[in-house]
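[1] Build me a structure from this.
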Amino acid sequence: MRTRIGKLAVGVAMVTATVPVVVTAAAAPAFAGSNGQQIAFNYNGPSYGFVYLEGWNQDGNWVYSPSIQLDYYGYGQLDGWWWRGSVTVKFYNSNGTFARGSNCNVPTDQWGDWTYC
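    Okay, the predicted model is just below:
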């Protein structure tokens, strides 16, 4: 009986030793508004116009946004693009003529994910 238990223990140890142990670590959670902000325009753009942004993103790269369509009230937002620092904002009328430009200071971190420019 002792020999059987000993052989069984050795067999289990050999099988266990040949199975690789995989350790996975979860990625650190992303905290809201901790490395830049998404930008929205709160009723201050030209009706049915559009806007472009240029500035620093969350990775420290200088980037240019795609065209952001504004609604009747001049509201629009750009989801999934994260900005920080000084961002140049250029508003255009619906016919494509330049309306105005401004700068927006986007905080690196704050409670939420959005800054209004």
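[2] only C-alpha atoms for contact and neighbour calcs from this point on.
    Fine.
[3] how about the helices in the protein?
    2-18 (DSSP state H).
[4] Wait, Phe41 touches Asp79, no?
    No: Phe41 lies out of contact with Asp79 (CA atoms under 8 Å); the separation is 11.9 Å.
[5] neighbour-wise, which of these two wins?
    Neighbours per residue (other CA atoms under 10 Å) separate Phe41 from Asp79, with Phe41 holding more: 18 against 12.
[6] And this one, please, so the two structures can be compared:
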Amino acid sequence: MPATAGVRTGIGRIAAGVAMIAAVVPVAVTTAAPAALAGSNGQQIAFNYTGPAYGFAYLEGFNQAGDWVYSPSIPLDSSGYGQLNGWWWRGFVTVNFYYQNGTWARGNTCTVPTDQWGDWTYC
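    Model (predicted):
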């Protein structure tokens, strides 16, 4: 077998490996939920009334991709105010407020618009 045949076989194997990687990468990238563009596919939420001082809150509802999700714990400050940055919501969302000791204080359900001028809505 000539020396060039071994080189061609090696190049063929490399090309096949690259093709396999290229075929897998676009699938992995497209399966992630798209990020919301500012004010165009959901809103970030701040509270329009205060919860218990130094308590915490949780949100549950639909995100920008239409999936039902639960937020991480949102700490409330001394005035009972809190907000959750970087999470985008749309449609029906429920806010549950808890006292510092973990006892439920109250809840509120609101409708979050899909789009509006700004990035934030109050719930």
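[7] which residues of structure 1 does the helix or strand encompassing Gly6 of structure 2 align to?
    Gly6 of structure 2 is part of helix 3-30 when elements are defined by DSSP states H and E. Across structure 1, nothing matches helix 3-30 of structure 2 (TM-score structural alignment).
[8] gap between that helix and the chain center?
    Its chain's average C-alpha position is 34 Å from that of helix 3-30 of structure 2, according to CA atoms, centre = their mean, to the nearest Å.
[9] Who are the packing partners of the longest strand seen in structure 2?
    Counting by DSSP state E, the longest strand found in structure 2 is strand 83-98. The helices and strands touching strand 83-98 of structure 2, judged by 3 or more CA pairs under 8 Å, 6 or more residues apart in numbering; DSSP states H and E, are strand 43-46, strand 56-63, strand 104-112.
[10] switch the cut-off to 10 Å
    Judged by 3 or more CA pairs under 10 Å, 6 or more residues apart in numbering; DSSP states H and E, the packing partners of strand 83-98 of structure 2 are strand 43-46, strand 56-63, strand 68-70, strand 74-75, strand 104-112, strand 120-122.
[11] For the residue nearest the centre of structure 2, give me its contacts.
    Centroid-nearest residue in structure 2, with CA atoms, centre = their mean: Trp87, separated by 5.0 Å. By CA atoms under 10 Å, 6 or more residues apart in numbering, the residues touching Trp87 of structure 2 are 35-36, 42-45, 63-64, 71-72.
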